[in-house]
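Student: I would like the atomic coordinates for the input below:
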Amino acid sequence: MFKRATVLGKTYQFRDLKEVMAKANEEKSGDQLAGIAAEDSRERIAAKQVLADLTLAEIRNNPLLPPEEDEVSLVIEEGVNEKVYSRIKNWSVAELREYILSHQVGLREIKWLSRGLTSEMIAAVTKLMSNLDLITAAAKIQNQTHCNITIGQKGVLAARAQPNHPTDSIPGIKAALYEALSYGIGDAVIGINPVIDTTDSVKDILVATKEVMDKWQIPTQNCVLAHVTTQMRAIRQGAPADMIFQSIAGTELGNKAFGIDVSLLDEATELIRKEGTSAGPNFWYFETGQGSELSSEAHFGIDQVTLESRCYGLARKYQPFIVNTVVGFIGPEYLYDSKEVIRAGLEDHFMGKLHGLPMGVDVCYTNHMKADQNDMENLGVLLAAAGVNYVIGVAMADDCMLNYQSLSFHDIATLREVFGLRPAPEFEKWLERMGIMENGKLTEIAGDPSIFM
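Tutor: The predicted structure is shown next:
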């Protein structure tokens, strides 16, 4: 027996930290599918009560997946600043939560704090927070990065233009891209998911997007979201890539299912630094999403929030330009409905930011999930309030290649308008030169892609 707690006259006993972490999690269909979720609200409250009283040292001293057995755990352990950790190790998780939410604690203090935290500690404090807590805490944190331009400043909402096409048609990609640009979308990255994961296809798309950037002198970054090995072959053959991309998991076995490991990520890092076409120093684009480890049977009985946090512990090693959780993409097996998707989006955003990452969210859902576009707009509003670095836009909010729903270009423009947010400064100056934006507002020609014809 690890710990116990009594709620409404019933005593709950927990075997180990892994069980406490899982049962303290807010309701998620993925945890239920894995058979590790709390049976009811009372057991969840009991687990939260136990978790709140644990010290950060107890969490670190009871590894969910030992570093000698898992290279993601090793990366997380090696990333801890021991001087910071020594000053906070006797804090309880409840005290950590109170510190982060204190109105007297700001960006500098949180950045100092984060250097001494493991991913499991960050997951633990997340489980004790309400949705508003997650928004309040994340809004304190700004993590700036630079590839060709800088994003992450306070008051900036950047956006990825995702002009996917079901046949990788270059004219089709350009048509969607021009619409995105006409709404002021594309400062985070022009990023395309290819249908065909081949070196030639990746090269063709990278060349095409770079030609658009050069012709119109657009200050942004390009990226093709193929497997990292395909991108590496394309780069070695001269393809103009500003960043390199890969989906990552929170366990070594989960990453093997993606066809990657730390040594491959290290090799890709050296390649993009030497042969990439951007200024840097931040060259990586990582994507994550709650439930990916369960889908590859690589979860080791660990709950999906904690595994997601571990993804960010791995990403932190590589100082990426952007990271995002594709929050509702995997499906209802892991996030059943809009309530779970919204919660996960706020959790992931906060956890990524507390890791020091430039965190974005693909505000999205699949058509077989119990959610709709209104739910996504609600999440978009909450994330804008939380200071999300960037979100993703697709034409008419409907990705015709990946067959899922996200935010539209005009949705993101509306979020900027409602919250008084701006594109990245260099990108906004370009929008002003093009006549698309003036004094932070879109002009009459905005939304008309024919200006690029």
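Student: only C-alpha atoms for contact and neighbour calcs from this point on.
Tutor: Will do.
Student: I342 contacts G380, correct?
Tutor: No. Counting by C-alpha atoms under 8 Å, I342 sits too far from G380 to count as a contact (9.2 Å).
Student: for the helix or strand harbouring L74, what is the distance to the chain centroid?
Tutor: When elements are assigned from DSSP states H and E, L74 belongs to helix 71-78. Counting by C-alpha atoms, centre = their mean, to the nearest Å, helix 71-78 is centred 19 Å from the centre of its parent chain.
Student: how far is the helix or strand that it is followed by from where the chain is centred?
Tutor: Remark: after helix 71-78, the chain's next helix or strand is helix 82-88, criterion DSSP H and E. Distance, stretch centre to chain centre, for helix 82-88: 27 Å (C-alpha atoms, centre = their mean).
Student: cool, stretch 274-290 as well?
Tutor: Mean-position distance between stretch 274-290 and its chain equals 13 Å (C-alpha atoms, centre = their mean).
Student: what residues of that stretch count as buried?
Tutor: 275-278, 280, 282-290 (16 or more other C-alpha atoms under 10 Å).
Student: here is a second sequence; please produce its structure as well for comparison:
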Amino acid sequence: MSYACALGASNYVFPDLRTLLARASPDRAGDRLAGLAARSGEERVAARIALADVELVRFLGETLVPYETDEVTRLILDSHDRAAFAPVASMTVGDFRDFLLSDEASGRFLAALAPGITPEMAAAVSKLMRNQDLIAAARKISVVSRFRTTIGLPGRLSARLQPNHPSDDLTGIGAAILDGLMYGCGDACIGINPATDSAARALLLLERIDDLRLRFDIPTQSCVLAHVTTTLQVIARGGPVDLVFQSVAGSEAANRAFGVDLALLDEAHSAVRGLNRAPQGANLMYFETGQGAALSAGAHHGVDQQTMEARAYAVARRYSPLLVNTVVGFIGPEYLYDGKEIIRAGLEDHFCGKLLGLPMGADVCYTNHARADQDDMDNLLTLLGVAGCAYVMGVPGADDIMLGYQSTSYHDALYVRRALGLRPAPEFESWLKTYEIMDARARVRPKLTGRSAKLLGRGAS
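Tutor: Alright, predicted model coming up:
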């Protein structure tokens, strides 16, 4: 089915829904690289006008990636909840955008709606929204996940403490963890990207984090962000695995490039649940995504990168994860060229993930060859804080010396909490106060002569 829009003296025709979505997308490097972007601003406007008139039910009948050859498409359609979808089933994409911004679209209503929304619907409506629309709609939605801490509550912002080291040096990692705790970071998790994808190394790192957690009764969860097959080896050895991590993408072929499929993720989810380390009903998976992953793998099927990103959230949603975050500027300027494109992508990803019912965080980041700087990241961090982002990264000095990119620092998390009146997860906040790292007014002011000094002294031994 083709879609058309007459605009001025021109008549624009889009041969299929895939093309229409790509042409309606805000301009970005990845879509230009793939030859999918609108060829002019006028064509982009025409595509958005045509997209606004597309009925939401159309996305259930016209697939962007073939059902027969793609397990992500099958997952999206086979798990679609038509009863949840019913309240908006008669809407067009434009109607849906207006509804999301209305008072009738309460947080409770949107939570119930989530199983009825497909990634393609979420991506489509985001293309009709300004940045402020993405913020306003996302802010209504609270997606709460739990392990030893409760993440995503209104008025709260968590931080993943990310103490990476280029040689996995235990002393360096330990120092970075203690530094982060003194800044009030770590309530999302203590998550290490290992320099080597080795089961023995992952096991050692997890054991050290677990020893620190148990010694000081720290309410957090640990994760070594190794490949899922490596984590399965650690589980088989009886290692203290709290969360299974994996990067995922929006097509079967792109996930294959990551070395995973749904069957393998099912196996990992079952294995970590079998360890019985978490409270009853806890969320046990951690997924990272990022616009451009499918294109970089040659597995985008002619679909624009933002829609492919939203499809990755269907994979994450299958496992009711504790954490999901878009590593928004990590892949590089070939996909998101500058600060403006990174900011837009971060707001889109956060909105789409929350609309689909995911506990969305963001790695507010960029690579050093992108046309972006830390001021751009300050802007995105602040906007995501306003939008109700569940968590952000805490990296020493905002400079990840192992992965070689720029992110947000411990004091950046402190800034956005202070500026917007946000607090850590409640269990972690109580611990911070017990250890005299946070005072009664929720200010992070460690008393280095009290219990926090004991934490530093013992942790350094």
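Student: please state their TM-score.
Tutor: Between these two chains, after superposing, the TM-score reads 0.98 (TM-score structural alignment, normalised by the length of the first structure); 453 aligned residues with a C-alpha RMSD of 1.4 Å.
Student: hmm, back to that, give me the mean deviation of the helix holding L74 of the first structure from the second structure.
Tutor: Compared with the second structure after the fit, helix 71-78 of the first structure shows a mean deviation of 1.0 Å (mean C-alpha distance after the TM-score superposition for the first structure).
Student: other SSEs contacting that helix?
Tutor: Contacts defined by 3 or more C-alpha pairs under 8 Å, 6 or more residues apart in numbering; DSSP states H and E place helix 71-78 of the first structure against helix 304-316.
Student: how far off helix 71-78 does the helix it packs on point, in degrees?
Tutor: 70 degrees (axes from the mean of the first three to the mean of the last three C-alpha atoms, to 10 degrees).
Student: what angle sits between the following helix or strand past helix 304-316 of the first structure and helix 304-316?
Tutor: Per DSSP H and E, the first helix or strand lying C-terminal to helix 304-316 of the first structure is strand 322-326. Calculated by the same axes, to 10 degrees, strand 322-326 of the first structure forms an angle of 160 degrees with helix 304-316.
Student: can you pull out the residues in contact with strand 322-326 of the first structure?
Tutor: With contact meaning C-alpha atoms under 8 Å, 6 or more residues apart in numbering, strand 322-326 of the first structure is reached by 145, 188, 284-290, 345, 348-349, 357-364.
Student: and if you look at stretch 198-207 of the second structure?
Tutor: So stretch 198-207 of the second structure is contacted by 170, 194, 222-224, 226, 230-231, 233-234, 239-241 (C-alpha under 8 Å, 6+ apart).
Student: now render the residues you listed as TSV, adding secondary structure.
Tutor: Listed next are those as TSV, based on DSSP: H, G, I helix; E, B strand; the rest coil:
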residue	secondary structure
L170	helix
P194	coil
S222	strand
C223	strand
V224	strand
A226	coil
T230	helix
T231	helix
Q233	helix
V234	helix
G239	coil
P240	coil
V241	coil
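Student: drop anything exposed from these.
Tutor: Buried by 16+ other C-alpha under 10 Å: 194, 222-224, 226, 230-231, 233-234, 239-241, out of the contacts of stretch 198-207 of the second structure.
Student: and which of these is nearest A50 of the second structure?
Tutor: Within these, the smallest distance to A50 of the second structure is 43.5 Å, found for A226 (C-alpha to C-alpha).
Student: thought G191 was touching the closest one, still the case?
Tutor: No. The pair A226 of the second structure and G191 fails to qualify as a contact (C-alpha under 8 Å) at a distance of 10.2 Å.
Student: would you mind measuring from the one residue sitting closest to the centre of the first structure to M453 of the first structure?
Tutor: Central residue of the first structure (C-alpha atoms, centre = their mean): N324, 2.4 Å from the mean position. Distance of N324 of the first structure to M453 of the first structure, given as C-alpha to C-alpha, to the nearest Å: 32 Å.
Student: swap in A385 of the first structure?
Tutor: 36 Å.
Student: quick one: the strands in the stretch 301-450 of the second structure, in order.
Tutor: Using DSSP state E, counting those that start in this stretch, the strands of the stretch 301-450 of the second structure run over 323-327, 360-363, 391-394, 399-400, 405-406.
Student: which residues in the first structure does the first one align to?
Tutor: To tie it back to what came earlier, the one meant is strand 323-327 of the second structure. Using TM-score structural alignment, strand 323-327 of the second structure corresponds to residues 322-326 of the first structure.
Student: just to revisit the earlier point, give the aligned range of the helix holding L74 of the first structure in the second structure.
Tutor: Taking TM-score structural alignment, helix 71-78 of the first structure hits residues 71-78 over in the second structure.
Student: which parts of that stretch are buried?
Tutor: Using 16+ other C-alpha under 10 Å as the burial criterion, the residues of stretch 71-78 of the second structure that qualify are 71-77.
Student: as CSV, those with distance to M1 of the second structure would be great.
Tutor: Shown next, in CSV, are the buried residues of stretch 71-78 of the second structure (distance: C-alpha to C-alpha, whole Å):
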residue, distance to M1 of the second structure
E71, 24
V72, 22
T73, 19
R74, 21
L75, 23
I76, 21
L77, 19
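Student: between those residues, which is nearest H165 of the second structure?
Tutor: Taking C-alpha to C-alpha as the measure, H165 of the second structure lies nearest V72 of these, at 34.3 Å.
Student: what comes up buried for stretch 122-132 of the second structure?
Tutor: Neighbour counts over stretch 122-132 of the second structure (16+ other C-alpha under 10 Å) mark 122-129 as buried.
Student: what's the spacing between N164 of the first structure and I192 of the first structure?
Tutor: From N164 of the first structure across to I192 of the first structure, the span is 5 Å (C-alpha to C-alpha).
Student: just the contacts of strand 322-326 of the first structure: which are in helices?
Tutor: With DSSP state H as the criterion, helices contain 345, 348-349 from among the contacts of strand 322-326 of the first structure.
Student: and which of the residues you listed is nearest to A57 of the first structure?
Tutor: Using C-alpha to C-alpha, these come closest to A57 of the first structure at D348, 23.3 Å.
Student: measure how buried that closest one is and give me the count.
Tutor: A count of nearby residues for D348 of the first structure, using other C-alpha atoms under 10 Å, gives 28.
Student: ok, now how distant is the residue lying closest to it once chain neighbours are set aside from Q290 of the first structure?
Tutor: Excluding its sequence neighbours, the residue lying closest to D348 of the first structure (C-alpha to C-alpha, 6 or more residues apart in numbering) is T325, at 6.8 Å. Per C-alpha to C-alpha, T325 of the first structure is found 8 Å from Q290 of the first structure.
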